[in-house]
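below are the sequence and a predicted model; questions follow.
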Amino acid sequence: MLRDIAIPPEHRAPTAADLAHARLKALILDNHLPPGAQRLEGELALQLGLSRTPVREALVRLEQEGLIAITPRHGMRVLPIAAGDMREIYEVLTSLEPMAAELLARRPEPARGLERLEAACTAMEQALAAQDRLAWAAADEAFHFGLAELCGNRRLAGMVMQVWEQSHRARLFTLNQRPLPARSTAEHRRVLEAIAAGEAERARELYRRHRRRSGEELVSLIERSGVTWL
């Protein structure tokens, strides 16, 4: 049975559990809590300066997102990512993200409200010119998250962002092994142009090709590296 993805209200103040969740997720995604790392609930509460109750709630959410496993009396363990996991993740993204691009292009005024995507494309182009791979990766993530959030389907957005976050460590691992992302930068720009023009089918197909190509490239790099887990 598929688990429902919780979609929080759009306008509410973050709770202590929200803060714990955000901070722990950042530690995991940025490898400060690397794959296989184990921590007790009390240790994490002390590290974050919070009580154990919001930390416990945050850990449950992180487990639902596929980032950790919780073991009674042993705390949590950060789950590793293998090449096979990345292949599955990109198969999901290749199915979902093109739909988001299509939905965005089918709006009555498709060129309106695309400032976030335009800013992300410009930032990618500037980072490419400066050969700044980390800045490019941040702009790339901003584009994908922005597209998901703007598409108008909150459930689709929630699924895309959850799966995207699971791939974060692998994308950082391969960042310096890939050629400078000139091709990806141009592909993002073409997708944005198709969305702004209201060309829904073209936007979907361009995005599908981009996601399939980039996924195959990333999985191939991981397999050739010989690394078992990320």
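Sure thing, it's come through.

use CA for all of it now, contacts and neighbours both
Noted.

all helices of this protein, in order?
16-29, 41-48, 52-64, 83-105, 115-130, 133-150, 154-166, 168-174, 182-196, 200-225 (DSSP state H).

contacts for the shortest one, please.
Outside of helix 168-174, the residues that reach it under the criterion CA atoms under 8 Å, 6 or more residues apart in numbering are Leu29, Asp30, Asn31, Ile81, Met86, Leu218, Leu221, Ile222, Leu230.

could you count how many residues lie near the second one?
In other words, Asp30. By other CA atoms under 10 Å, the residues close to Asp30 number 13.

just Ala13 next, same as before
Residues near Ala13, counting by other CA under 10 Å, number 8.

ok, it - contacts?
Contacts of Ala13 by CA under 8 Å, 6+ apart: none found.

now it: how far from His188?
33 Å (CA to CA, to the nearest Å).

TSV for the helices of the chain, including distance to Arg73 and mean neighbour count?
Below are the helices of the chain laid out as TSV (distance: least, CA to CA, whole Å; neighbours: other CA atoms under 10 Å):
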stretch	distance to Arg73	mean neighbour count
helix 16-29	19	18
helix 41-48	9	15
helix 52-64	12	19
helix 83-105	28	21
helix 115-130	44	18
helix 133-150	36	19
helix 154-166	25	18
helix 168-174	27	18
helix 182-196	45	19
helix 200-225	34	18
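
putting a second one here so we can go through both:
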Amino acid sequence: MPDSVKESRVDNAYERLKQEILSNRMPAGFQATEPEIALMLGMSRTPVREALIRLEADGLVQIIPRRGVRVLPIRFEDMREIYQILTALEPEAAASIAASKPSRETLEPLYVATEDMARAIEDGDREAWARADDRFHRDLIGLNANKRLNSMVMTLFDQAHRARMFTLPLRDMPVRSTQDHREILDEMLAGNSETVRKMFHSHRTCAAEELLTILDKFRQTQF
């Protein structure tokens, strides 16, 4: 089998399994053997095995020798650490983009995501808002020139995704958060990197405090 075909199958298995985990269709605590997962995906065991190794490196599963794989729970302590790192790294990425004096065209995907957030709030659709918010943050990181930082942040996004979706119905409608995005974007367009750094740090700090406050109430729950 050509290496390109093998790599494509591994990528396919990885993406499919990651979406099953992030969507909670494979919830925390879910456990299955490698052959069972291969059967579920309709694939051979080799690409599944390599995909599971990648997912373990992402912090989403634990491979248990001779017993298969287990989807890791969302732990309060893990989310606290993840948001500490995001609060340090993401404002730096945003400030770096602002310092590059981006054009409106460059930032257009972020403006579109922000408008989608506002529309979702008007419709009372929290899941649509979460999808637009996720797109905003991933597109923003994609504009940053530091590829190592980008890779680290993207991995943390995936690790935090289930916690964000779990807490979403328990949060107030994110009107303030949407306004934060608008104001940060305008400062980025103006090239005000230091203002962007401070605003984004405040935005991430508030989001982390809200999420962690909710998770703290479920600290003993495996979810």
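Everything's here; your move. Just so it is clear, the model here is predicted, and its values are computed rather than measured.

TM-score for the pair, please.
The TM-score (TM-score structural alignment, normalised by the length of the second structure) is 0.94; 219 aligned residues with a CA RMSD of 1.6 Å.

what do we get in the first structure for Glu36 of the second structure?
Aligned against the first structure by TM-score structural alignment, Glu36 of the second structure finds its counterpart in Glu43.

again, but for Asp116 of the second structure
Asp116 of the second structure maps onto Ala123 in the first structure, by TM-score structural alignment.

quick revisit: for the helices of the first structure, give me TSV that also has distance to Ile70 of the first structure.
Listed next are these as TSV, based on distance: least, CA to CA, whole Å:
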stretch	distance to Ile70 of the first structure
helix 16-29	14
helix 41-48	10
helix 52-64	7
helix 83-105	19
helix 115-130	36
helix 133-150	27
helix 154-166	17
helix 168-174	20
helix 182-196	37
helix 200-225	27
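
closest one to His74 of the first structure among those helices?
Minimum separation from His74 of the first structure across the helices of the first structure (CA to CA) falls at helix 41-48, 8.5 Å.

tell me what angle that closest one forms with helix 16-29.
Using axes from the mean of the first three to the mean of the last three CA atoms, to 10 degrees, the inter-axis angle of helix 41-48 of the first structure relative to helix 16-29 is 90 degrees.

and helix 41-48 of the first structure with helix 52-64, angle?
Using the same axes, to 10 degrees, helix 41-48 of the first structure lies at 100 degrees relative to helix 52-64.

need the residues that contact helix 41-48 of the first structure.
Outside helix 41-48 of the first structure, the residues that touch it by CA under 8 Å, 6+ apart are Ala20, Arg23, Ser51, Arg52, Val55, Arg56, Gly75, Met76.

and the first one, what does it touch?
Taking CA under 8 Å, 6+ apart, we find Ala20 of the first structure in contact with Leu48, Leu50, Pro54, Val55, Ala58.

how about 6 Å then?
Val55, Ala58 (CA atoms under 6 Å, 6 or more residues apart in numbering).

what do we get in the second structure for it?
In the second structure, Ala20 of the first structure lands on Ala13 (TM-score structural alignment).

roughly how far does its match sit from Leu140 of the second structure?
Counting by CA to CA, the gap from Ala13 of the second structure to Leu140 of the second structure is 27 Å.

identify the residue nearest the geometric centre of the second structure.
Geometric centre of the second structure, nearest residue: Phe157, 2.5 Å, by CA atoms, centre = their mean.

the corresponding residue of the first structure for that one and Ala137 of the first structure, how far apart?
With TM-score structural alignment as the criterion, Phe157 of the second structure lines up with Trp164 in the first structure. The gap separating Trp164 of the first structure from Ala137 of the first structure is 13 Å, by CA to CA.

mind telling me what Ile70 of the first structure corresponds to in the second structure?
Match for Ile70 of the first structure (TM-score structural alignment): Ile63.

and what of Ala82 of the first structure?
Match for Ala82 of the first structure (TM-score structural alignment): Arg75.

what's the answer for Leu150 of the first structure, then?
In the second structure, Leu150 of the first structure lines up with Leu143, judged by TM-score structural alignment.

try Met99 of the first structure
Matched across to the second structure, Met99 of the first structure falls on Glu92, judged by TM-score structural alignment.

can you tell me the closest non-neighbouring residue to that match?
Sequence neighbours aside, Arg197 is the residue nearest to Glu92 of the second structure in space, at 6.2 Å (criterion: CA to CA, 6 or more residues apart in numbering).

so the one you found sits against Ile97, correct?
No. Using CA atoms under 6 Å, Arg197 of the second structure makes no contact with Ile97, being 10.3 Å away.

identify the contacts common to those two.
By CA under 6 Å, 6+ apart, no residue touches both Arg197 of the second structure and Ile97.

Asp172 of the second structure matches what in the first structure?
Taking TM-score structural alignment, the alignment pairs Asp172 of the second structure with Pro179 from the first structure.

and Arg211 of the first structure, what's its match in the second structure?
In the second structure, Arg211 of the first structure lands on Arg204 (TM-score structural alignment).
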